[in-house]
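A.B. asks: This is the structure alone, sequence omitted:
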C-alpha cells in the first residue's frame, strides 16, 4: 500500500533563491491543472494540494525545488488570484521563468469555448466545463522525465507503475535543494537510469521490455530535451520531422506512450491515449452508454479534432464511472522470474 509523503516543511520557509508570480486573469484551478503530473499520493517528485504544489526536478541550470501557491478568498473560489512562485537551488531562476508555461499559461481554451464549437459538445462535457472553468493543460517541457514515467506505465496496473516510479525516484533520485516535504526526491537522471542493474529493475517490478525502453530513452535524453521547448507542430530543420515522429523512432515507444508524454510536456489539447486499458471503454460508455474499442472511440471524438484531449479530460471530471467487470489484475513481482 502506498504511504503519503508527510508534510514536514517548516512553517517559516527560508528565503527563496528566486521568486515570481503569474496572474491567470480568470478562473484557475491549481490542483485541477497540476494533478495530472502527480503519480499517486506518495509521488516523491510532485505533491499537489488544493492551494499549493511542490515540484522537484532538474533544469539546464541544475536541480530545483519549486513551490507554487495561491492565497486568499479568490483562490478558494477558483477566482482570478495570482500564483506565487518560489524556487530554491541552482535551477531556481530557470524554474521561475518557466513556471507560467508549467501552470498552463499557453493553454488556450478560446476555440473550445467558442459558442459554435461549444454547441457541438455533449451536455455532459459542457456541464463539466461549466463546473471546472479553471482547468488548464500544463506544459512541463521536460521530455525525459515524462517519457520515463509513461514507459513505466506501459501495460501494467496503476499500482505497479506507481510502485516502480517511487522505487526508482527514492533509490536513484538525489535529494532536492532547499526546503521540501520529507521524502521528496529529484527524478532520476538519464545517467542514473542507464546505471540501474537488472536486479534493481526487477526489484522495481519493471520487466525487461520496459527497462530496455527506459534505458534507450536515457541514451538519447539530450536530443529529447531539445523537443521540450519546441511547439507540437514544429519540425526539426535538420531532418524535417516533428516531435511525434521523433518519439516514435524509439523502439518500444508507441501511440499511447507518445500521447501520455505530450499531454504533460506540451499540454497537448488533442493527443488521445490510444491503447489505454480503460479509456476507450470509458469514453464509449460516457458518450454512447456502451463500451467501445479504440477505433470507435476515435470515431466518436473526431468531431472535436484539435480538442480531443480536452473532451477526454472533461469527461473524466463529469462524474461518469466506467462499469467494472471481472477481477483486478494482481501486482507482479519480477525478482524471481
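C.D. replies: Happy to help now that I have it. Fair warning: this is a prediction, and the values are worked out from it, not measured in the lab.
A.B. asks: from here on, contacts and neighbour counts on C-alpha atoms
C.D. replies: Will do.
A.B. asks: can you map out the strands along this structure?
C.D. replies: In chain order, the chain shows strands spanning 18-22, 46-48, 52-59, 62-70, 83-88, with DSSP state E as the criterion.
A.B. asks: Next up, a structure to set beside the first:
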C-alpha cells in the first residue's frame, strides 16, 4: 500500500563515525541547477520517484560525541520506501573495510577519505535516464537538458520544499510520453531519446536490477540497445552501490587515473590492466583520484569535448 502525498515520516541513521553527507550523496546531483536537489539552511533536499510513488527527503547531520547522526524527514507516498533504505543510501552496505591500496597516492587519498562510503539508492531509472542524456556530450549540455525536461515534465515534490522549486523527475511512464520534439528542444538527440524510450518500455524489469546479483544486473542493463559499459557503470555506481563499476569509456577517467598512478595518461585497455589489483573496488579508486585532486593537469583552452567516448556508451 502506498502512502498519502502529504504523508511525513522521520528516521535517523547513526553509524558511529563521521558522515560526510555531501560527498556520499553528491553524485546524485545532476549539475548546479538540478531541480531534484536543493540545499537550504535545514539541510539537503532530494526528490525522486520510488516504486511506491514520489518522495522528497530532507537530510541533515547532527554532530555527536561518537560520530554523526543523520536525521531524515520524508514527505509523500514513497516515504516509507525511502527511509527504510536510508542506511544503504549512506553507505552501510559498502565493503570499504576490504579495500587494500596498492599505490602510495591511493593510500593517502583513502586515509583522507576514510569516512566516505559508496551509497546505493536502489532506483535504477532515477540513475539511468540522466546517464543516457549524458552520453557523448559535455556535462553542461547534459545537465541543461535534464534540467529543462524535469522542470517541464516533472512534478512539484511532495512536502514544503515544493514551494522552493523542488521537483520530482517524471516516472518511467512520464519519460515515455515525452514527444520527440521536446527531447530535441532540450538538446537530446534522437539516438539518446530512442535509447531512453527503449529503456522505459522495460523499466519494470530494469528496476529489478537493484535486487539482482551483479553480473545479472549488468547483463540486463546492457541488453537494451544504446546502453553500454559507460552508462551501465554510471547507473551501477549510484543505484547499485557497485564499488567495482569504473567508468570505462569516459573521456577523462583513464587519463586521470593513469596520471595519478603512473605519471602519464593511459587508455581504457591500459587502465583495465592497471586496476587489476583493485578488482572489486575499481570505482573506489576512480572516486579517490577525483576526490583527492589527483587528476592530470589540464593544458590549453577548454574545449567542448564529450565527457566520454561514443563507442563505449
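C.D. replies: Here it is on my side, so go on. Note that the structure is predicted; figures quoted are calculated from it, not measured.
A.B. asks: Compare the strands of structure 1 and give me the one nearest residue 316 of structure 1.
C.D. replies: Counting by CA to CA, residue 316 of structure 1 lies closest to strand 46-48 out of the strands of structure 1; the figure is 18.3 Å.
A.B. asks: Residue 290 of structure 1: which of the strands of structure 1 is closest?
C.D. replies: Checked against CA to CA, the stretch from the strands of structure 1 lying closest is strand 46-48, at 33.6 Å.
A.B. asks: In that closest one, which residues are buried?
C.D. replies: For strand 46-48 of structure 1, a neighbour-count test (16 or more other CA atoms under 10 Å) marks 46, 47, 48 as buried.
A.B. asks: how about JSON lines for the strands of structure 1, with distance to residue 272 of structure 1 added?
C.D. replies: As requested, those are exported to JSON lines (distance: least, CA to CA, whole Å):
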{"stretch": "strand 18-22", "distance to residue 272 of structure 1": "29"}
{"stretch": "strand 46-48", "distance to residue 272 of structure 1": "23"}
{"stretch": "strand 52-59", "distance to residue 272 of structure 1": "25"}
{"stretch": "strand 62-70", "distance to residue 272 of structure 1": "28"}
{"stretch": "strand 83-88", "distance to residue 272 of structure 1": "29"}
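A.B. asks: Nearest to residue 162 of structure 1, out of those strands?
C.D. replies: Within those, the stretch nearest residue 162 of structure 1 is strand 46-48; the backing value is 12.4 Å (CA to CA).
A.B. asks: Need the counterpart of residue 180 of structure 1 in structure 2.
C.D. replies: Structural alignment (TM-score structural alignment) places residue 180 of structure 1 against residue 161 in structure 2.
A.B. asks: so how many other residues sit close to that match?
C.D. replies: For residue 161 of structure 2, the neighbour count with other CA atoms under 10 Å is 21.
A.B. asks: Contact partners for it?
C.D. replies: When the contact criterion is CA atoms under 8 Å, 6 or more residues apart in numbering, the partners of residue 161 of structure 2 are 45, 56.
A.B. asks: Give me the distance between it and residue 27 of structure 2.
C.D. replies: The span separating residue 161 of structure 2 from residue 27 of structure 2 equals 21 Å under the rule CA to CA, to the nearest Å.
A.B. asks: ok, average deviation of the longest helix along structure 2 from structure 1?
C.D. replies: As far as residue count goes, and with DSSP state H defining each element, the longest helix of structure 2 is helix 139-153. Once fitted to structure 1, helix 139-153 of structure 2 is off its aligned match by 0.7 Å on average (mean CA distance after the TM-score superposition for structure 1).
A.B. asks: what's that helix packed up against?
C.D. replies: Applying 3 or more CA pairs under 8 Å, 6 or more residues apart in numbering; DSSP states H and E, we find helix 139-153 of structure 2 packed against helix 124-133, strand 167-168.
A.B. asks: in structure 1, what residues pair with the longest one?
C.D. replies: Right, the one you point to is helix 124-133 of structure 2. Following TM-score structural alignment, the aligned partner range for helix 124-133 of structure 2 in structure 1 is 143-152.
A.B. asks: how big's the offset between that stretch and structure 2?
C.D. replies: Between stretch 143-152 of structure 1 and the corresponding residues of structure 2, superposition yields a mean separation of 0.7 Å, by mean CA distance after the TM-score superposition for structure 1.
A.B. asks: Now do that stretch: everything it contacts.
C.D. replies: Outside stretch 143-152 of structure 1, the residues that touch it by CA under 8 Å, 6+ apart are 161, 164-165, 187, 190, 206, 210-211, 213-214, 217-218, 221, 224-225, 227-228, 253, 257-258, 260-261, 264-265.
A.B. asks: mind checking how far the residue nearest the centre of structure 1 is from residue 103 of structure 1?
C.D. replies: Residue closest to the average C-alpha location in structure 1 (CA atoms, centre = their mean): residue 37, at 3.3 Å. Counting by CA to CA, the gap between residue 37 of structure 1 and residue 103 of structure 1 amounts to 11 Å.
A.B. asks: same deal with residue 222 of structure 1?
C.D. replies: Summarising the geometry, the distance separating residue 222 of structure 1 from residue 103 of structure 1, computed by CA to CA, is 24 Å.
A.B. asks: Have a look at the two and say which one is more surrounded.
C.D. replies: Here residue 222 of structure 1 and residue 103 are set side by side on neighbour count (other CA under 10 Å), and the busier one is residue 103, at 24 against 13.
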